[in-house]
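Engineer: Okay, structure incoming, though there's no sequence with it:
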């Protein structure tokens, strides 16, 4: 089977609804405990978006961990699934993630490739659990949920929420969470514009644009819509 992305094919509506109902049953958290799928992913069907120009879609909500007193976002998590009738290799040799943010409406920070790899071979029930394992495996150096030191680099990694075969290839029926840990310099703040692009050698897999919500609580909702290119 060709391990690269094949022709983009829409899922049948019935299959997408069935898949969404399965996703609703997932237990995952932004913090190490306390947030269930019913709280974070309850709008998974309504917010799932298929874009014919991209091979990944957001399924559910992009969420984040905020520090209200500092007006900073330390980590975000975005559940993704594939829209292609094929396979996506999540290895670092194939995937790159670019992060851009307009700070204070006056200057842009761009990190060309922040992707550190994926946690495959098992599923994780929470972002907190995945962050612990990512640190053990060297995908991140600082865990923003538990460490007092601030990260000096911005890093992204994938982990599986639904996994059908235990390898690093993402395919139909599977869901991964894209976690981004932000360095102190790159941390988003209220009202700032951010753009995240996931790419492979064949082209863009996902283009995600968000305005940062008000950092007024520790758990933040960035919404569940993919912004299409104009």
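Structural biologist: Done, it's in. Keep in mind that this is a model prediction, so the values were computed, not measured.

Engineer: Going by C-alpha atoms from here, please, whenever you check contacts or count neighbours.
Structural biologist: Fine.

Engineer: what's the neighbour count on residue 149?
Structural biologist: By other CA atoms under 10 Å, 11 other residues sit near residue 149.

Engineer: wait, doesn't it sit right on residue 142?
Structural biologist: Yes. Under the criterion of CA atoms under 8 Å, residue 149 makes contact with residue 142 at 7.0 Å.

Engineer: Next secondary structure after the helix or strand harbouring residue 179?
Structural biologist: According to DSSP states H and E, residue 179 maps onto strand 175-181. Sequence-wise, the next helix or strand downstream of strand 175-181 (DSSP H and E) is strand 193-200.

Engineer: what comes into contact with that next one?
Structural biologist: 94-103, 188, 204-212 (CA atoms under 8 Å, 6 or more residues apart in numbering).

Engineer: how about it: buried residues?
Structural biologist: Neighbour-count burial for strand 193-200, counted by 16 or more other CA atoms under 10 Å, picks out 193, 194, 195, 196, 197, 198, 199, 200.

Engineer: tilt between that strand and strand 175-181?
Structural biologist: Counting by axes from the mean of the first three to the mean of the last three CA atoms, to 10 degrees, strand 193-200 lies at 130 degrees to strand 175-181.

Engineer: which helices and strands does the biggest helix by length in the chain pack with?
Structural biologist: For the chain, the helix with the greatest residue count under DSSP state H is helix 13-24. Applying 3 or more CA pairs under 8 Å, 6 or more residues apart in numbering; DSSP states H and E, one finds that helix 13-24 contacts helix 44-47.

Engineer: what separates the helix it packs on from the chain centre, distance-wise?
Structural biologist: Averaging C-alpha positions (CA atoms, centre = their mean, to the nearest Å) puts helix 44-47 16 Å from its chain's average.

Engineer: Take this one as well and set it beside the first:
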């Protein structure tokens, strides 16, 4: 009878050790899973913070219109030869690069659609007024290959650029570069080739797509063209 009693005690001891091992294994697995879950939570939180920070940066880097949009009217043909949009950085926003190699300008109207009309040589730097800015490009047309004719200095002369182009020049450029900073003012000029000129009641739309920050969309309807300077609002 005594040997049987020892066998039962031995079996009970083995079962207790096995149970302890199983419990320890469960604890280790649970700890590992908890670590993975916590790590994923921290990673998700970090990604969310990064996304929020990026969104804030995108919103704060936007351009805005700095005044009235103006058209250069050709009364004889009831059309616009050019459109001018004053630009500045939105209040509290970051500097915006307007370098032609980094910035695209799309243009749409009732009859045409262009994915990018802003090319190398079309950032003009500083100039006192629109006529001088566009004229400077016309004089240096071979060198910078932006436009081959300036329709602004002689409105209605029936000489137009060979392509519709966007140009940017600065009224105020503190650093003499292609980056628009707070306190600086630039102008977007869209010059139209023959056949692309918007006419009365046409809808025109331009999108300035910068490397960082949200794009600026400018949309206007052309009123009756009775003067050489047309207020587009």
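Structural biologist: Perfect, thanks for sending it. What you see is a predicted model, and the numbers here were worked out from it, not measured in a lab.

Engineer: Can you calculate the TM-score here?
Structural biologist: Put the two chains on top of each other and the TM-score (TM-score structural alignment, normalised by the length of structure 1) is 0.68; 170 aligned residues with a CA RMSD of 2.2 Å.

Engineer: before we move on, the earlier item: give me the buried positions along the longest helix of structure 1.
Structural biologist: 16, 17, 19, 20, 23, 24.

Engineer: Following element in sequence after that helix, please.
Structural biologist: Tracing the chain C-terminally past helix 13-24 of structure 1 and defining elements by DSSP H and E, one meets helix 37-40 next.

Engineer: Where does that next one end up in structure 2?
Structural biologist: Aligned using TM-score structural alignment, helix 37-40 of structure 1 spans no residues in structure 2.

Engineer: Now that helix: buried residues?
Structural biologist: Buried-residue list, helix 37-40 of structure 1, by 16+ other CA under 10 Å: 37, 40.

Engineer: Report the inter-axis angle for the strand of greatest length in structure 1 versus strand 175-181.
Structural biologist: If you go by DSSP state E, structure 1 has its longest strand at strand 72-82. Interaxial angle of strand 72-82 of structure 1 relative to strand 175-181 (the same axes, to 10 degrees): 160 degrees.

Engineer: ok so, going back, would you reformat the buried residues of helix 13-24 of structure 1 as TSV and include distance to residue 86 of structure 1?
Structural biologist: As requested, the buried residues of helix 13-24 of structure 1 are arranged in TSV below (distance: CA to CA, whole Å):
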residue	distance to residue 86 of structure 1
16	16
17	20
19	17
20	19
23	20
24	24
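
Engineer: any idea which of these is closest to residue 116 of structure 1?
Structural biologist: Distance to residue 116 of structure 1 across these (CA to CA) is lowest for residue 23, with 25.4 Å.

Engineer: for structure 2, which helix is longest?
Structural biologist: From DSSP H, the single longest helix across structure 2 is helix 2-60.

Engineer: Now do that helix against strand 79-89: the angle between them, please.
Structural biologist: Using the same axes, to 10 degrees: helix 2-60 of structure 2 against strand 79-89 is 130 degrees.

Engineer: any idea which helix or strand carries residue 131 of structure 1?
Structural biologist: If you go by DSSP H and E, residue 131 of structure 1 is part of helix 127-136.

Engineer: What is the corresponding segment of structure 2 for the following helix or strand past that helix?
Structural biologist: Toward the C-terminal end, the helix or strand that comes next after helix 127-136 of structure 1 (DSSP H and E) is strand 155-162. Counting by TM-score structural alignment, strand 155-162 of structure 1 lines up with residues 165-172 of structure 2.

Engineer: aligned partner of residue 97 of structure 1 in structure 2?
Structural biologist: So residue 97 of structure 1 corresponds to residue 105, using TM-score structural alignment.

Engineer: Could you measure from residue 189 of structure 2 over to residue 152 of structure 2?
Structural biologist: Per CA to CA, to the nearest Å, residue 189 of structure 2 is found 11 Å from residue 152 of structure 2.

Engineer: who touches both of those two?
Structural biologist: Shared contacts of residue 189 of structure 2 and residue 152 (CA under 8 Å, 6+ apart): residue 82.

Engineer: who touches residue 90 of structure 1 in this structure?
Structural biologist: 117, 118, 158, 168, 169, 170.

Engineer: For the fourth one, grab the count of nearby residues.
Structural biologist: Using other CA under 10 Å, residue 168 of structure 1 is surrounded by 20 other residues.

Engineer: Distance check, residue 19 of structure 1 against residue 95 of structure 1.
Structural biologist: Taking CA to CA, one finds residue 19 of structure 1 at 25 Å from residue 95 of structure 1.

Engineer: re earlier: can you tell me the mean distance of the longest strand of structure 1 from structure 2 after alignment?
Structural biologist: Comparison of strand 72-82 of structure 1 with structure 2 after fitting gives an average deviation of 0.7 Å (mean CA distance after the TM-score superposition for structure 1).

Engineer: residue range for that strand in structure 2?
Structural biologist: Counting by TM-score structural alignment, strand 72-82 of structure 1 corresponds to 79-89 in structure 2.

Engineer: same thing with stretch 182-194 of structure 1?
Structural biologist: Mapped onto structure 2 using TM-score structural alignment, stretch 182-194 of structure 1 spans residues 192-204.

Engineer: my read: residue 66 of structure 1 touches residue 144, true?
Structural biologist: No. The criterion here is CA under 8 Å, and residue 66 of structure 1 misses it with residue 144 at 10.4 Å.
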